[in-house]
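>>> Build me a model:
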Amino acid sequence: MAQDYVDSKIQADKVVLFMKASCPYCVLAQNVLKKYKFNQNSLQIYDITNHSEMKAIQDYLQKRTGARTVPRVFIGTKCVGGGSDVEQLEKNGELKDKLSAIGAI
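Just a heads-up that it's a prediction; the model follows:
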């Protein structure tokens, strides 16, 4: 079930990126996040491109976050948005603080 899939991935001490490989904003989010030295297993990236429940996962992400589009980036249990949002958080210096606050870096 899509809800179980998503909810099982999101954890208070992890950064989770739901993405599709062909999406430029997903690549942007991934590149921004990869600038940081994460603790082991603290950054989890899930490519849903070929997932059998891809549409249902995106439907549930919309229900949970207000947007169906990928990427959806969770820092801890809070969705911080997509690629542009993560890039903006980095530019204004908030991303590092958020990553530190959950112990991911």
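>>> okay, CA-based contacts and neighbour counts for the rest of this
OK.
>>> Strands of this structure, start to end?
For the chain, the strands defined by DSSP state E cover 15-19, 43-47, 72-75, 78-81.
>>> I figured Leu28 hits Gly83, correct?
Yes - the pair Leu28 / Gly83 is scored as a contact, 5.6 Å apart, by CA atoms under 8 Å.
>>> structure for this one too, so we can compare:
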Amino acid sequence: MSTALPHITLYTTGTCPYCIRAKQLLAARGVTEYEEIRVDLQPEQRLAMMERSGRRTVPQIFIGATHVGGCDELMALDAAGGLQPLLGA
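Next up is the predicted model:
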């Protein structure tokens, strides 16, 4: 019996080491599907990301309606035990 994961959105660029690390952490927690919006390939999406998150840096991570923040915030959430419940695991 598997539960559906919430919709996960990552705003990233192709060469950002923090973006890569965030995706690796999500993969380690069993997340295989997410929407990745590459703001380096779609510059108009950076404005949408900034309006949604209030930040200009990548990655910006949303799990469901929750704005997690960037890679550091994702890692802190995981270390505090808050990521798995947010993922519905």
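>>> hmm, back to that, and Leu28 and Gly83 of structure 1? which has more neighbours close in?
Taking Leu28 of structure 1 and Gly83 together and counting by other CA atoms under 10 Å, Gly83 has the greater number of neighbours (26 against 17).
>>> Counterpart of the more buried one over in structure 2?
With TM-score structural alignment as the criterion, Gly83 of structure 1 lines up with Cys71 in structure 2.
>>> With Cys23 of structure 1 instead?
Checking TM-score structural alignment: Cys23 of structure 1 goes with Cys16.
>>> sorry, back to before: could you dump the strands of structure 1 to TSV with distance to Val32 of structure 1 and mean neighbour count?
Rendered in TSV, the data for the strands of structure 1 read as follows (distance: least, CA to CA, whole Å; neighbours: other CA atoms under 10 Å):
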stretch	distance to Val32 of structure 1	mean neighbour count
strand 15-19	11	26
strand 43-47	12	17
strand 72-75	11	25
strand 78-81	13	18
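>>> count of residues packed around the nearest residue to the match of Cys23 of structure 1 once chain neighbours are set aside?
Using CA to CA, 6 or more residues apart in numbering and skipping the chain neighbours, the partner closest in space to Cys16 of structure 2 is Val58 (7.5 Å). By the criterion of other CA under 10 Å, Val58 of structure 2 has 22 neighbours.
>>> Nothing else from me, thank you.
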